[in-house]
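Novice: Below is the sequence, then the predicted model.
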Amino acid sequence: MKRRGRAVDGVLLLDKPYAMTSNAALQSARRLLNAQKAGHTGTLDPLASGLLALTFGEATKFSADLLHADKTYVAGIKLGQKTTTGDLEGEFIETRPVQVTRADIEKTLESFRGEIAQIPPMFSALKRDGKTLYDLAREGVSIEREARSVRIEKLDILQFADELLTVEVTCSKGTYIRVLAEDIGEALGCGAHLASLRRTKVGTLSIEDSVTLEALESMSIQERLNVLKPLDALMTTLPAVHLSENDRVRFCHGQRLALGLQSCPRVRVYGPDEQMVGTARVNERGVLEPERLIANKKDIETTND
């Protein structure tokens, strides 16, 4: 059966709106691009807005490349109020007076920078015995969770007024910003919950280069295709290897190439036309070993002739 839609290859940096699931955003973008195949590089909570990198066609082979990348957020933390979920989705369960200064907050934030331990929240997608913690929490069940080590690379105050603390956070994979907000509130002695969250960076990708669904709606199909980033947009931190045409053809057929390169866990590979043809590793003997290959339309047409 022929797939519906067109073969679209590339990466879309979407500014996901508040209160929309990542999957709903993906399907909306897929419809607007009329794309056959689509995926994402990690979800963003419905109550968060901001950068969501979507992949189409051959780019879906590299969706996992951003899963371990650091993320940057702008978070609004409401001091003095706690909720059942740690954010606005839950019910308010406690209110305390807020008697802290900006200097108090800055001193407290120092202890949250670097490697810290976090206990995952009950309201999360983590599973225990095949059931999500979120579902267990909905049933009124609370189970013990082991603390996890995460890294807070950056934690700066952007604004503090009317008991609302706005911070910029750069953190490692697996960091729960609402848990961070709650823990900061406890450290300050007044409690807190996450009032707003916006993701501004994923790895080297920035919200400044993103587009909204509303903007996509107003574009022609060609304009929508033009905003797509190339396949290698997800892998700019990997070293690049450039091949001759003869080696490109051999590489695209899955052959190893003894090129005498420096050993490297992962590289991105290009042909002489500067088009990316896949990713590979370079073993200790300097041999280029194909990892993921990009289907080259020119090679496919040549093979079919």
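Specialist: Received it, and whenever you're ready, just let me know what you need.
Novice: switch to C-alpha atoms for all contacts and neighbour counts from now on
Specialist: Fine.
Novice: those strands in the stretch 201-305 of the chain, which residues are they?
Specialist: Counting by DSSP state E, counting those that start in this stretch, the stretch 201-305 of the chain has these strands, from start to end: 205-206, 240-242, 257-258, 264-270, 276-282, 287-293.
Novice: Quick one: distance of the last one to the chain centre.
Specialist: Averaging C-alpha positions (Cα atoms, centre = their mean, to the nearest Å) puts strand 287-293 25 Å from its chain's average.
Novice: what's that strand packed up against?
Specialist: In terms of contacts (3 or more Cα pairs under 8 Å, 6 or more residues apart in numbering; DSSP states H and E), strand 287-293 is packed against strand 257-258, strand 276-282.
Novice: and R151, which of the ones you listed is closest to it?
Specialist: The stretch from the helices and strands packed on strand 287-293 with the least distance to R151 (Cα to Cα) is strand 276-282; that distance is 27.3 Å.
Novice: residues making contact with that closest one?
Specialist: Contacts made with strand 276-282 from outside it, assessed by Cα atoms under 8 Å, 6 or more residues apart in numbering, are listed as 231-232, 248, 252, 261-271, 288-296.
Novice: Comparison target, given below:
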Amino acid sequence: MIHGIINVYKEKGYTSHDVVARLRGILGQKRIGHTGTLDPDAEGVLPVCLGKATKVCELLADWDKTYRAILLLGQVTDTQDVSGEILETREVTASIKEVYEAIQSFKGEYAQVPPMYSALKVNGKKLYELAREGKTVERKARNVQIHEIKIHEIVLPRISMTVNCSKGTYIRTLCHDIGQKVGCGGCMEQLLRTQVGMFRVEESLRLDEIEVLHDLGQLQEHMAAIDSLFSLYPAVTVKQEYQKLLDNGNELYGRQVGKQGFPGQDGPVRMYGSDGNFQAVYEYLKKENRFRPMKMF
């Protein structure tokens, strides 16, 4: 079984589930999980976890994300992007300055109401399933963080921009909300996810490329190791005579690990076996000179 994270370039037309299904066929293993949905019409970075790395799917889903988007003003749709049914069209009468100021006003924290066409669940049913049945339910606004909006070009009614934001942010909804603020409505015309945490679009691999690399036996060279996600944590190695304690996920004490990389303060550490293989994330408690397990791999 292969263990690690692949930086997949999700192409248009694929759902995140489609990507996982295709990878299961290519790699011949079932233990695969993606790190958050990306709309079928969107493309770009989709980190996929293999084997033991599926334990960090939630961690990756929590990372900040960066998108390159095109906002189309003057058009409102039921999906908040151009793939949906057009509900309204209006003339764009706002000036470039007014549009610019409206976009920049969304920087920082704002309460965003998730779209009906989304994978969020209400009473056990996905919102997009209800939407397809013609139903609309009340959704609670969620606070999201827009760290930065960089505008590349404004040629009305289109705006090209890059958005860096927190997890759970819907760029479709951001485009819709900007349109409402401008006063003419708006929707998302194009979306490319360029970064998820440490994973950048420049290093991403398309599914066909992954298949070739796997056939050549070179895929592992293009994957991120699990411990690379915790590179900021000190690295600690258990002594050989206490290896079984680590294997069983037991607590460890300072005398049971090597001195190299020993932490000087409380906090998480990368725990390696005596053979040098990464096995877990532990928390060090300085006062008790003790390590307790946080997540085993």
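Specialist: The structure has been received and is ready for your questions. This structure is a prediction, so every number in the text was calculated from the model and none was measured.
Novice: List the contacts of S63 of structure 1.
Specialist: With contacts defined as Cα under 8 Å, 6+ apart, the neighbours of S63 of structure 1 are 39-41, 55, 234.
Novice: Run these past structure 2 and keep the common ones.
Specialist: The subset of those whose aligned counterparts are also in contact in structure 2, taking both residues aligned by TM-score structural alignment, their matches' Cα atoms under 8 Å, comprises 39-41, 55.
Novice: Tell me the most packed of those, by neighbour count.
Specialist: Each of the kept ones among the contacts of S63 of structure 1 was scored for neighbours by other Cα atoms under 10 Å, and T55 scores highest at 28 neighbours.
Novice: Quick one: residues contacting that residue.
Specialist: The neighbourhood of T55 of structure 1, defined by Cα under 8 Å, 6+ apart, consists of 9-12, 38-41, 63.
Novice: can you list the residues you listed in CSV and add secondary structure and distance to E115 of structure 1?
Specialist: As requested, the contacts of T55 of structure 1 are exported to CSV (DSSP: H, G, I helix; E, B strand; the rest coil; distance: Cα to Cα, whole Å):
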residue, secondary structure, distance to E115 of structure 1
D9, coil, 38
G10, strand, 35
V11, strand, 32
L12, strand, 32
A38, strand, 35
G39, strand, 31
H40, strand, 28
T41, coil, 24
S63, helix, 27
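Novice: V227 of structure 1 maps to what in structure 2?
Specialist: With TM-score structural alignment defining the correspondence, V227 of structure 1 maps onto H222 in structure 2.
Novice: who are the neighbours in contact with the residue lying closest to its match once chain neighbours are set aside?
Specialist: Excluding the flanking residues, the one nearest H222 of structure 2 by Cα to Cα, 6 or more residues apart in numbering is I6, at 7.4 Å. Taking Cα under 8 Å, 6+ apart as the definition of contact, the neighbours of I6 of structure 2 are 47-50, 204-205, 222-224.
Novice: try F112 of structure 1
Specialist: Residues near F112 of structure 1 by Cα under 8 Å, 6+ apart: 152, 155.
Novice: part of a strand, is it?
Specialist: No: residue assignment for F112 of structure 1, taken from DSSP: H, G, I helix; E, B strand; the rest coil, gives coil, which places it outside any strand.
Novice: Quick one: map it onto structure 2.
Specialist: When structure 2 is aligned by TM-score structural alignment, the residue opposite F112 of structure 1 is F106.
Novice: hang on, the earlier thing: which one of the strands of the stretch 201-305 of structure 1 has the most crowded surroundings?
Specialist: Ranked by mean neighbour count under mean count of other Cα atoms under 10 Å, these are led by strand 276-282, which reaches a mean of 22.
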